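Asker: I'd like to go over a predicted model; first the sequence, then the structure.
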Amino acid sequence: MKPRYRLFLLLLVASLLLATDVFAQAATATPPAAPAPAATAANSPLRLNINLEGTDRPADLSVAVQLVLMMTLLSVAPSLVLLMTSFTRIVIVLGFVRTALGVPSAPSNQIIIGLSLFLTFFIMGPTFDRINTEAVQPFMNKQITSAEAFDKGAAPLRDFMLKQTRTSNLEYFLQLGGYGPTPVKDLPMRVVIPAFVLSELQSAFQMGFLLFLPFLVIDFLVSSVLMALGMMMMPPNVVSLPFKLLLFVLVDGWRLIVQSLVQSFS
């Protein structure tokens, strides 16, 4: 037998003998005594116990269902801000102002969206205060259940949307949904929300049309003057842009636009 095979067999026999000795000692060893309860409590890690026995409050949804609803609400929160508040009208009108001036990159999209959000919070302030008073605070104080808080929190938003919604749009969606004559207090949210969004789009485009008129007059005047002077190769937008900006600054355009937007929701 070659020396390397002989060495391999010796190592294999030694490993088997060592393993047999270890198993024999483990089998004959006496199990250690259990530690005292005090020592176990002292050495055990900290644990968090969650008690789900809500006997001192009205029946509510389970914790798992509330977590799922909360995660769903957080995921659709941007859509709620866009479609159920004044944000839609404001951001569209501000976008029309930028386009009418002929400067598509000033102010930037971040500034337009930021200003729209702050104006939305300003306009929706009384509605948000009602939601906090009638739904959020009672729910945090364990006075109402989550379902009741949702119903009471949706009521102020519903009142705001109905105030800004055209009757023709409500009737149109009631007809599409197959509803009969329905009182205003019984209108479902799946009818109120799309009718409100459609009304907001109509109002925003009407305001945008009125914003375009003075700037369109300036473009006509500049084009006519350039045509009369024979400067047909000169782009009219380049010449009319300073006059548009001058007119906008002289009439304090941003203040007038913000004032019109805020008053349109009153």
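Answerer: Great, that's in hand.

Asker: alpha carbons only for contacts and neighbour counts from here, please
Answerer: Noted.

Asker: What residues does the residue nearest to Phe87 when sequence neighbours are not counted make contact with?
Answerer: Excluding its sequence neighbours, the residue lying closest to Phe87 (Cα to Cα, 6 or more residues apart in numbering) is Thr120, at 5.5 Å. Taking Cα atoms under 8 Å, 6 or more residues apart in numbering as the contact definition, Thr120 lies against 85-87, 90.

Asker: one more structure, for comparison:
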Amino acid sequence: MRLTRRLLTMAFAASGLLGAVPAHAAPHGLGMSSDVVRTALILTLLAVIPSILICMTSFVRIIVVLSMVRHAFGMPETPPNPVLVSLALFMTAFIMSPTLTALNNNAVQPLLANRISVEEAMAKGTVPLRDFMLAQTRDADIEAIYAIAHATPPDRPDQVDILKLAPAFMLNELRVSFTIGFVILLPFLLIDLVVSAILLSLGMMMVPPATISLPIKLLMFVLIDGWSLVLQGVLGSFR
């Protein structure tokens, strides 16, 4: 039940991307807050939730960092993709919990109780997501997207178009995740260089360095509680 509520919450939050249905397009006597319209809107938005989850939440940063950790070991298939995606989803739900709670309280519950219209739910639902993305996004990224679109950047943060804020947010997430990944890769690179130098000095040029370095990297990662440190570092990078 909680997972379904969160999915519906994210669906209504992203409905601001689709815009409101014109009043003249609706049949006579059918209000925008009717059960039929709301049900159709919810079912439609549920289809785009995967894209919303990737583009407008912390999922991008988390999954990229976890993938870099996997490649740093030299094991591109371990941990398997379902494990990393599941971990990233749970961490995303943890980070986005205040935002989703605000969405649920301000937009979803009032709409389901028929206290506000669909248009009002759309307007209120985009505010928490916009605030979250603005808190993570640099002004330079927003200006770059507006420059690509040949548009003038707005004077106030609340005037930023959400269709331009989403790609700017993703640019920032990729930049931060690659920065974290660089810091993670350095110790593993050092181990590979040391092992290669030792094997070369011993004349064991036919022995693949990865065969020796992999157990050492795994042992080091376990001893320092690496997964916990990585997750703490990723969580600490969000504002």
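Answerer: Everything's here; your move. The structure displayed is predicted, hence computed values, not measured ones.

Asker: Quick check: TM-score for this pair?
Answerer: Superposed pair, TM-score by TM-score structural alignment, normalised by the length of structure 2: 0.84. Supporting alignment: 211 aligned residues with a Cα RMSD of 1.7 Å.

Asker: before we move on, the earlier item: the residue nearest to Phe87 of structure 1 and Gln66 of structure 1, how far apart?
Answerer: Distance, Thr120 of structure 1 to Gln66 of structure 1, using Cα to Cα, to the nearest Å: 28 Å.

Asker: likewise Met231 of structure 1?
Answerer: Between Met231 of structure 1 and Gln66 of structure 1 the computed distance is 69 Å (Cα to Cα).

Asker: and what of Val249 of structure 1?
Answerer: 51 Å.

Asker: do the same with Phe128 of structure 1
Answerer: As judged by Cα to Cα, Phe128 of structure 1 and Gln66 of structure 1 stand 22 Å apart.

Asker: list the buried ones in stretch 238-251 of structure 1?
Answerer: For stretch 238-251 of structure 1, burial by neighbour count (16 or more other Cα atoms under 10 Å) applies to 240-241, 243-244, 248.

Asker: wait, stretch 174-190 of structure 2
Answerer: Under the neighbour-count criterion of 16+ other Cα under 10 Å, stretch 174-190 of structure 2 has 174, 176-178, 180-181, 184, 188 buried.

Asker: which residues in the stretch 151-266 of structure 1 form helices?
Answerer: Applying DSSP state H, counting those that start in this stretch to the stretch 151-266 of structure 1 gives helices spanning 167-176, 189-228, 236-250, 253-264.

Asker: quick revisit: with the buried residues of stretch 238-251 of structure 1 in mind, which one is nearest to Ala155 of structure 1?
Answerer: Distance to Ala155 of structure 1, by Cα to Cα, is smallest for Phe248 among these, at 40.0 Å.

Asker: Give the closest residue to the counterpart of the closest one in structure 2 in space, chain neighbours not counted.
Answerer: Matched by TM-score structural alignment, Phe248 of structure 1 corresponds to Phe221 in structure 2. Computed as Cα to Cα, 6+ apart, the closest residue to Phe221 of structure 2 that is not its neighbour in sequence is Trp227, at 7.8 Å.

Asker: neighbours around the aligned residue in structure 1 for Leu193 of structure 2, how many?
Answerer: Counting by TM-score structural alignment, Leu193 of structure 2 lines up with Phe220 in structure 1. The number of residues packed near Phe220 of structure 1 is 13, by other Cα atoms under 10 Å.

Asker: From Ser168 of structure 1, how far out is Phe220 of structure 1?
Answerer: Distance, Phe220 of structure 1 to Ser168 of structure 1, using Cα to Cα: 36 Å.

Asker: Over to Asp159 of structure 1?
Answerer: Distance check for Asp159 of structure 1 against Ser168 of structure 1: by Cα to Cα, it reads 17 Å.

Asker: picking up where we left off before, ok, which pair from the buried residues of stretch 238-251 of structure 1 is furthest apart?
Answerer: So, these by Cα to Cα: farthest apart are Ser240 and Phe248, at 12.3 Å.

Asker: which residue sits farthest out from the middle of structure 2?
Answerer: Centroid-distance maximum for structure 2: Gly203 at 47.2 Å, with Cα atoms, centre = their mean.

Asker: Number of residues surrounding Gln159 of structure 2?
Answerer: Residues lying near Gln159 of structure 2 (other Cα under 10 Å) number 9.

Asker: That concludes my questions; thank you for your assistance.
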